[in-house]
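Asker: Structure, please.
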Amino acid sequence: MNHHDLPARLSLASPADVLAAVPYLLGFHPTHSVVTVGLTGTKVTVVSRADLPDPAEVTRWVNAFAPQQIVVLGNVSATAVIVVGYGAAPIVTPVVDVLRPRLLAAGIDLLDTLRVTDGRFYSYQCRDPRCCPVDGLPFDPTTSATAVRAIAAGQVALPDRAALVASVAAVTGPARDAMTAATRRARQRLTAVQAAGGRAAVIRLGRAAVEDTFDRYRDEHVAADDEVAWLTVLLTHIAVRDIAWEATTGTQPWHMAVWTDLTRRADPSLAAAPASLLAFAAWREGLGALAAVALDRALTADPHYRLAHILDRALRDGIPPAVLEQWPSTGEPTA
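Answerer: Below is the predicted model:
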């Protein structure tokens, strides 16, 4: 679930403009997908994507998907929505046919329903052959003026969702071997610290490790294996995790760099904390798709990790990051 205020940077005046913007709103080029673009007034405020269901599952799928989307749109006070299906007509059309009346019955203004198939787009609502011919209109989202403006504004669209998943996947090969050895040393060091100084020493060293790591990435450097391993084992302590969480506003580009690098290099069993912090930073930046794949990594590492579950619920309900502007706050219970 991505939250946006896009028109301050890009003008979306036509269906082609909307379709060209969608990959940059999501962070990747969707395929075999249903995408909903919610608008509050003239501003794009939320974008969500889901895989298209199997034809035999359309009604059941829409019965689950529609109420969720209605909640999401309501949470951002959306006044209208555009629905886009990516795929062949026999797969997209049944979904649109069932989804449209559900959204309309909820009082949502459906600006358009579109289908993108084999480099062409079609409107289910426009019946004017002068602008919406029955054989569709050719469309290339990579060469449109909207795409050029999005790239110039610093937005990125990866080739597909698999590429987004790969961007937070654990490192392999020699890099993984080096991190495994570094993590073993870090665990031994943490055991010694706990024996000598207890929880207070762990928190003190954790704060220093967070500050040192942030300083390093702020200066566009990368932490060494032993530094990454040390911070990832310290983050298993909730108090240290919370120190890192409070420091992660998502407003600095290097915050994303810190947690992306640590998520990838952390021992897979220790990925829950850095991946959750990456999800938090991405969510604060309106990068819901990246936040979602980061949460997948967190919950793979620890299916019961409470912070990951809280953030996952916020994403699924389309809660805008501004609602929790001061989260976490000092003195409040942590997750």
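
Asker: hey, let's count contacts and neighbours off CA atoms from now on
Answerer: Will do.

Asker: Show me which positions of the helix or strand hosting Asp312 end up buried.
Answerer: Asp312 belongs to helix 306-316 when assigned by DSSP states H and E. Within helix 306-316, the residues scored as buried using 16 or more other CA atoms under 10 Å are Leu307, Ala308, His309, Leu311, Asp312, Ala314, Leu315, Arg316.

Asker: Give me the distance from that helix to the chain's centre.
Answerer: 12 Å (CA atoms, centre = their mean, to the nearest Å).

Asker: about what we covered before: let me know the closest of the buried residues of helix 306-316 to Asp267.
Answerer: Among the buried residues of helix 306-316, Ala308 lies closest to Asp267 (CA to CA), at 17.4 Å.

Asker: What sits closest to that closest one if chain neighbours are left out?
Answerer: Ser276 (5.5 Å; CA to CA, 6 or more residues apart in numbering).

Asker: Just give me the neighbour total for the one you found.
Answerer: Here the number of neighbours of Ser276 (other CA atoms under 10 Å) works out to 31.

Asker: show me what contacts it?
Answerer: Ala294, Leu295, Ala298, Leu307, Ala308, Leu311 (CA atoms under 8 Å, 6 or more residues apart in numbering).

Asker: can you confirm the first one is in a helix?
Answerer: Yes. With DSSP: H, G, I helix; E, B strand; the rest coil as the criterion, Ala294 is assigned to a helix.

Asker: what about it, distance to Glu332?
Answerer: 25 Å (CA to CA, to the nearest Å).

Asker: and those two? which has more neighbours close in?
Answerer: Shown here are Ala294 and Glu332; by other CA under 10 Å, Ala294 has more neighbours (32 against 8).

Asker: run this one through as well so I can compare:
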Amino acid sequence: MRRRRSHRPSRPRRHRPAADAANDLPVVRASSPGDLLSLIPYLLGFQPEESLVMLAFAGKRVVFTARVDLPVPANAFEHGTAELVAEHFAGLARHHGADGVLLAAFTRHEAEGAAVLGVAQEVCGGLLLSAWVSDGQTFCAVHHGVAGPAEPYDPQTSAAVATAVYEGMTVLPSRDDVAASAAADPPERRTRVKELLGRFPARQMTEAQERLDELVDGYAELRLLSEDEIAELLVLCRDLAVRDRAWTVMSRDNADVALDFWGQVARAAPLDDSAPAVSLMGMAAWVSGNGALMLCCADRVAVEHPRYSMGQLLMDLAVSSVHPKEWEEIRHHLTDDDHGVDHSAA
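Answerer: I've put the predicted structure just below:
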């Protein structure tokens, strides 16, 4: 099949996730607390604000990163909420084979951040390597819920950040910017696509899957989809078996292209047909290592189609923090002749 000309999308591309040599991802070495704090936005894909972040380590290697919103009011962590968050973080770290964790509270409210870290210190015990509270320019080591003297750090002059940028890791200004990359296009474009849907009648299963294969082309390279192609893909993916075929073609090698592909479809999709495309975008985000974008897609599906099963699966993956390296085993299971994909719910 003749390849279409590559297209470099103007929308933000995914960040490259935490260093993992086993998965051909960049190795970035940090030599100071300031380096580690400066790298956290690159591990998340966005600048954290009012956030509690965990880095889980196996030896000196980051194996997992997690983040939750950090409530500002002092009483927001009553009724054991702080303990539950810390227990969840510690459980995730152990599940991913970590032998130590670093906790960082990014906040403008030092005392509140230190108090949360103090609770987490008690829960994590010997698993905790360090706990810091940071405003993005200074940090304080926290012991027993009390912040120590402030020390400056500068992400702009960090050698670790320079290496991360050279390796292609990117960072967006905020989580809202991540969410914007999964948001719907302006109404007029979605209306145009909706008007095109009637041009594409439903096909028989085999024919529909063959046509999907032609459009997807194995996620071989970036390209700009026409509105006709987007409309046809939306019609094809009304069939759950066809949708799942698009899903199982994804791999860790082509996930970047799959993310761009389904991102174009998801953003242009009319509300009634958005669920499959947004879910596939979320799955591609997960496989590519962009957990923040995956969660934003899950949030959009939950709002637009709260009973859609693949959206619920996205949320389960996010809450359980399943590592994307597990996708290949799941994919082989889904495509095994003896194990069909469950289509009992949309």
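
Asker: picking that back up, could the buried residues of helix 306-316 of the first structure go into CSV alongside distance to Arg120 of the first structure?
Answerer: Formatted as CSV, the buried residues of helix 306-316 of the first structure follow (distance: CA to CA, whole Å):
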residue, distance to Arg120 of the first structure
Leu307, 42
Ala308, 38
His309, 39
Leu311, 36
Asp312, 34
Ala314, 34
Leu315, 31
Arg316, 30
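
Asker: Which one of the residues you listed is nearest to Pro90 of the first structure?
Answerer: Arg316 (27.7 Å).

Asker: Need the counterpart of the residue nearest to Ala308 of the first structure in the second structure.
Answerer: Under the alignment (TM-score structural alignment), Ser276 of the first structure maps onto Ser279 of the second structure.

Asker: Hmm, Val98 and Thr59 of the first structure touching each other?
Answerer: Yes. Between Thr59 of the first structure and Val98 there is a contact at 6.9 Å, judged by CA atoms under 8 Å.

Asker: one step back: the match of Ser276 of the first structure is in what secondary structure piece?
Answerer: helix 274-288.

Asker: Buried residues of that helix, list them for me.
Answerer: By neighbour count with 16+ other CA under 10 Å, helix 274-288 of the second structure contains the buried residues 274-288.

Asker: tell me the angle of that helix relative to helix 309-320?
Answerer: 30 degrees (axes from the mean of the first three to the mean of the last three CA atoms, to 10 degrees).

Asker: so how much does helix 274-288 of the second structure differ from the first structure once superposed?
Answerer: Following superposition, helix 274-288 of the second structure is found to deviate from the first structure by 1.7 Å on average (mean CA distance after the TM-score superposition for the first structure).

Asker: ok, longest helix in the first structure?
Answerer: Using DSSP state H to define each element, the first structure has its longest helix at helix 173-218.

Asker: how much distance is there from that one to the middle of the chain?
Answerer: 28 Å.

Asker: in the second structure, what residues pair with the helix or strand just after that helix?
Answerer: Per DSSP H and E, helix 173-218 of the first structure leads on to helix 225-234 as the next helix or strand towards the C-terminus. Taking TM-score structural alignment as the measure, the second structure aligns residues 227-236 with helix 225-234 of the first structure.

Asker: Report the buried residues of the matching stretch.
Answerer: Using 16+ other CA under 10 Å as the test for burial, stretch 227-236 of the second structure gives Glu227, Asp228, Glu229, Ile230, Ala231, Glu232, Leu233, Leu234, Val235, Leu236.

Asker: so Glu332 of the first structure, which of the three states?
Answerer: coil.

Asker: coming back round to it: for the match of helix 225-234 of the first structure, give me every contacting residue.
Answerer: 192-194, 196-197, 200-203, 208, 212, 215, 242-243, 264-265, 268-269, 273-274, 276-277.

Asker: 10 Å instead, please
Answerer: For stretch 227-236 of the second structure, contacts defined as CA atoms under 10 Å, 6 or more residues apart in numbering pick out 189-190, 192-203, 205, 208-209, 211-212, 215-216, 225-226, 242-243, 246, 261-262, 264-270, 273-277.

Asker: out of the residues you listed, which are buried?
Answerer: 189-190, 192-194, 196-197, 208-209, 211-212, 215-216, 242-243, 246, 261-262, 264-270, 273-277.

Asker: Tell me the gap between the helix holding Ser279 of the second structure and the middle of its chain.
Answerer: For helix 274-288 of the second structure - counting by CA atoms, centre = their mean - the centre lies 10 Å from the chain centre.

Asker: need the contact list for the alignment partner in the first structure of Leu39 of the second structure.
Answerer: Under the alignment (TM-score structural alignment), Leu39 of the second structure pairs with Ala21 of the first structure. The contact partners of Ala21 of the first structure, by CA under 10 Å, 6+ apart, come to 6, 10-12, 15, 27, 29, 141-142, 144-150, 155, 157.

Asker: what do you get if the cut-off is 8 Å, keeping everything else the same?
Answerer: Applying CA under 8 Å, 6+ apart, we find Ala21 of the first structure in contact with Leu12, Pro141, Thr146, Ala147, Ala150.

Asker: Now do the last one against Gly27 of the first structure, distance only.
Answerer: For Ala150 of the first structure, the distance to Gly27 of the first structure equals 11 Å [CA to CA].

Asker: Mutual contacts of the two, please.
Answerer: Val156.

Asker: Could you check how far Arg218 of the first structure is from Asp212 of the first structure?
Answerer: The value you get for Arg218 of the first structure to Asp212 of the first structure, if CA to CA is used, is 10 Å.

Asker: Kindly report the same for Ser77 of the first structure.
Answerer: 41 Å.

Asker: quick one: contacts for the counterpart of Ala269 of the second structure in the first structure?
Answerer: Taking TM-score structural alignment, Ala269 of the second structure has Ala266 as its aligned residue in the first structure. Contact partners of Ala266 of the first structure, counting by CA under 8 Å, 6+ apart, are Ala170, Met179, Val228, Ala229, Thr232, Pro274.

Asker: And these, which two are furthest apart?
Answerer: It's Met179 and Pro274 that sit farthest apart of the contacts of Ala266 of the first structure, by CA to CA, at 14.9 Å.

Asker: Name the SS class of the equivalent of Gln326 of the first structure over in the second structure, please.
Answerer: Gln326 of the first structure maps onto Glu329 of the second structure when the alignment is built from TM-score structural alignment. Here Glu329 of the second structure is recorded as helix under three-state DSSP.
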